[in-house]
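**Student:** below is the structure, and that's it, no one-letter string:
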């Protein structure tokens, strides 16, 4: 078949996971996908699908058939609703292309993460999220999935039709089958007013609602994370400095003006190109690569480098379409671990991480990213049933990450933290079953959908138990 690809090694974006599959294929449509999966299962092969390879775990690794969904990028349907639209797209569509398609139709995703290179299937299957104390991750925006089973069957699952398969497939690491298409609940396009400002870390922690009445004690008082539609911050280890990002939707009058100016090719209140370059390069790309190489070569200089980086960032405010504010370029390669912790535990967790870094002498040139999410009901969502704060630690790929991640993992796992499904961690099925009320429901559906373990691999065996 023309969709077959020559076998060959595959490596993920972070270059820490590789696979040598017996077969590779890139089906052109759902029918060909179903035939390809069925043939592989009949031949006794394991099957895994891969998007952009942005998972740091071995989620896509297989020794059998490795499927690329890159040809499945069609926008199949746009149905207008009172609140926006329902959009059905091929599972392989990249988020950046999806954002462009939605924007051209006057629509947008309600919330996004800060990287848009992933496929929609990979993003929802691993629990990708953005930030917003009243908002959920990408999987909460899913209203339907098309799942290809090991026998080649194609099932349309929704909350009303085959609801258990729907729940287990919209966030389940592809363990119930291969996603061929996804239906999303989207909203009218909107602009955000972005405010980015360096703050002392102590000020940030004091103004979080979790710090009201005592650090980490929890409170209903409005804090930074509740006062803005989207709030996050980056703390520079070895310092008490942070970069805050506060993003808020424009009001109706401002939105109308911003939409008109955007249609003309203008960016109301946009920062200068030079100012944007300084911040983006310093935190994300060319200059940041140099900073990390310097920290690698001269570890004792890292605290001073981080202090200089934190102080080099100047405040900026601008207005732009939502997806342009949410997403930032990321060209410096790194390894990442991220845990969702109960929001009331955040301040104490960060203080413990700070103490560990100072005591250990670990070389950490990358900022720690902190985001927020509302409680949701997605079975395997890291925010299932509780308001959550996300603590993401990164390490430059030329530096060892194991000791740092192990130290942080002991801290976050100790407060019932849940690891991001696509990022590095060491927890297994027994640990995770204690953290997810619907874990056994998921495993039941997985066993029903894939009794032969066709869609299993070492990573799914680690986190869900062997089939």
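**Tutor:** Here it is on my side, so go on. Here the structure is a predicted model, which is why all the values come from computation and not from measurement.
**Student:** only C-alpha atoms for contact and neighbour calcs from this point on.
**Tutor:** Noted.
**Student:** for the spatially most central residue of the chain, helix, strand, or coil?
**Tutor:** With distances taken as Cα atoms, centre = their mean, residue 128 lies nearest the centre of the chain, 2.8 Å away. At residue 128 the chain is in coil, as set by DSSP: H, G, I helix; E, B strand; the rest coil.
**Student:** that one contacts residue 137, correct?
**Tutor:** Yes: under the criterion of Cα atoms under 8 Å, residue 128 lies in contact with residue 137, with a separation of 6.2 Å.
**Student:** and the next helix or strand past the helix or strand hosting residue 99?
**Tutor:** When secondary structure is defined by DSSP states H and E, residue 99 falls within helix 95-104. Reading on from helix 95-104 to the C-terminus, the next helix or strand found by DSSP H and E is strand 107-108.
**Student:** what comes into contact with that next one?
**Tutor:** Under the contact criterion Cα atoms under 8 Å, 6 or more residues apart in numbering, strand 107-108 has outside partners 84-85, 99, 102, 186-190, 322-323.
**Student:** let's bring in a second model and compare:
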């Protein structure tokens, strides 16, 4: 197809590639790779466009390829590597969207062990960008991968796993689309399950006071922080056999409430920014109430029993910019205290106003020492209590952006010292209008970097201050919040693993067939 326009879901970026392809078969895909190489064109793979940055924007001379037609479930077989037949490994074509996979697994009585916020992405995209859910007992979703197959620039298929070419496997677990085309993925699944969730209101100061205990009370935990209200929504869930029940109706779950919220955001962004705190407080009171219900006897809480997909997915509301960083959970109280101070002082000076909620989530990105996998606490926890993951692999991807933390010792409980905290500063684009983000995001990132944080590769991070020369900095300032990138600190932040990734990429793709978004890759130190 010619004259195709591709944009991100949030309408933050768009591109007009020379040609757009949707291959129907693997043979089509191989032919496409050979044709692009012969023509000297780059190939950029795209899925749903839910990464809001320009990471997958093809140049006007490049070719764009979408794998939506390569979405079959290839096979299902027992996970023979485990000591029980309770788990099944499912092999799929990598273009399958997560919602399609969820439906196919449900038909077979199976489910993914954990999910992110949405199910629109392709499996290839979900893996390639480091998607995570929110659980102290599960790692990034790539943890569920048993093996995967990569179509290289030479037109060859290479199936890799923790035991077959482990370095390439670790690189491909978070490849950013720069190594080749992921064509097949084998995932470790479990029997379908429901979850019982309890949603409570917790004061911000109480959340900080209970920080070391609240994150491990249930298998799935996430927090939405409303800074001007000084309150949070605490959502906790566990697997359950209770009868299904729906959550209570919500303010912005209706067309009227949702439209009113977006209209108020538009007013705050375009007409009167100081109204933003009042908008947040109004919406919070309509959506959740105004009093703390956490650990309050007799308080009314929002409970539901839902299928795992409905319970773990969430409503992302409006088109948005998203700047998410991973930091050590043990430093969470200090980090949130500093961010809270930034937000309060900026509002008092009318410097900038933030949107809510700020998402606060958790993951267990710790990995065991090599050759210590049989004693995995994850397996012990899952076998003894029914919570936690049975991983498809115990590898850390070479470009994993979660800081390294201690792996829990066998028999010891998981604590915040073993966990990764994700903080997501969302800024909405009400009715397509851009809010100012540059100053807020720059100050937010400075706090994250102070504690060894790293940005989510696929989001709208800016990058370290002073990374550009004066000429380029002046050019960047023409657009508020434009990405500088992390090229200047890539070697420091990613060390030997980052250099190994670059060497693998150069060996697999010396002519940079899969570096269509070259500016983004250069900006972030990958080439």
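**Tutor:** In hand now; what should we look at? Source: prediction; values computed, not measured.
**Student:** once they're superposed, tell me the TM-score.
**Tutor:** Between these two chains, after superposing, the TM-score reads 0.88 (TM-score structural alignment, normalised by the length of the first structure); 432 aligned residues with a Cα RMSD of 1.9 Å.
**Student:** the residue nearest to the centre of the first structure corresponds to which position in the second structure?
**Tutor:** For residue 128 of the first structure, the aligned position in the second structure is occupied by residue 131, per TM-score structural alignment.
**Student:** let's have the contacts of strand 107-108 of the first structure in a markdown table, adding distance to residue 151 of the first structure, neighbour count and secondary structure.
**Tutor:** Written out in a markdown table, the entries for those read as follows (distance: Cα to Cα, whole Å; neighbours: other Cα atoms under 10 Å; DSSP: H, G, I helix; E, B strand; the rest coil):
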| residue | distance to residue 151 of the first structure | neighbour count | secondary structure |
| --- | --- | --- | --- |
| 84 | 36 | 18 | coil |
| 85 | 33 | 19 | strand |
| 99 | 33 | 18 | helix |
| 102 | 34 | 21 | helix |
| 186 | 32 | 22 | strand |
| 187 | 36 | 20 | strand |
| 188 | 39 | 15 | strand |
| 189 | 40 | 20 | coil |
| 190 | 42 | 23 | coil |
| 322 | 41 | 24 | helix |
| 323 | 38 | 25 | helix |
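**Student:** would you turn those into CSV with distance to residue 284 of the first structure?
**Tutor:** Supplementary listing: the contacts of strand 107-108 of the first structure in CSV, determined by distance: Cα to Cα, whole Å:
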residue, distance to residue 284 of the first structure
84, 33
85, 33
99, 21
102, 26
186, 29
187, 29
188, 30
189, 27
190, 25
322, 19
323, 17
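**Student:** and which of the residues you listed is nearest residue 6 of the first structure?
**Tutor:** For those, the residue nearest residue 6 of the first structure by Cα to Cα is residue 99; the value is 31.7 Å.
**Student:** contact partners for the closest one?
**Tutor:** Going by Cα under 8 Å, 6+ apart, residue 99 of the first structure touches 108-109, 323.
**Student:** tell me which residue of the second structure lines up with it.
**Tutor:** By TM-score structural alignment, residue 99 of the first structure lines up with residue 102.
**Student:** now that match: how far from residue 198 of the second structure?
**Tutor:** Going from residue 102 of the second structure to residue 198 of the second structure by Cα to Cα, to the nearest Å gives 23 Å.
**Student:** helix, strand, or coil at residue 405 of the second structure?
**Tutor:** Classification of residue 405 of the second structure using three-state DSSP returns coil.
**Student:** all strands for the stretch 401-527 of the second structure, in order.
**Tutor:** Assigned strands in the stretch 401-527 of the second structure, in chain order: 420-428, 454-455 (criterion: DSSP state E, counting those that start in this stretch).
**Student:** need the ones you listed in CSV with mean neighbour count and distance to residue 124 of the second structure, can you?
**Tutor:** As requested, those are arranged in CSV below (neighbours: other Cα atoms under 10 Å; distance: least, Cα to Cα, whole Å):
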stretch, mean neighbour count, distance to residue 124 of the second structure
strand 420-428, 25, 22
strand 454-455, 24, 20
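**Student:** pipe these into a markdown table and attach distance to residue 503 of the second structure per row.
**Tutor:** Formatted as a markdown table, the entries for the strands of the stretch 401-527 of the second structure read as follows, by distance: least, Cα to Cα, whole Å:
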| stretch | distance to residue 503 of the second structure |
| --- | --- |
| strand 420-428 | 28 |
| strand 454-455 | 22 |
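**Student:** of all those, which one comes closest to residue 322 of the second structure?
**Tutor:** Across the strands of the stretch 401-527 of the second structure, residue 322 of the second structure has its closest neighbour in strand 420-428 (4.6 Å, Cα to Cα).
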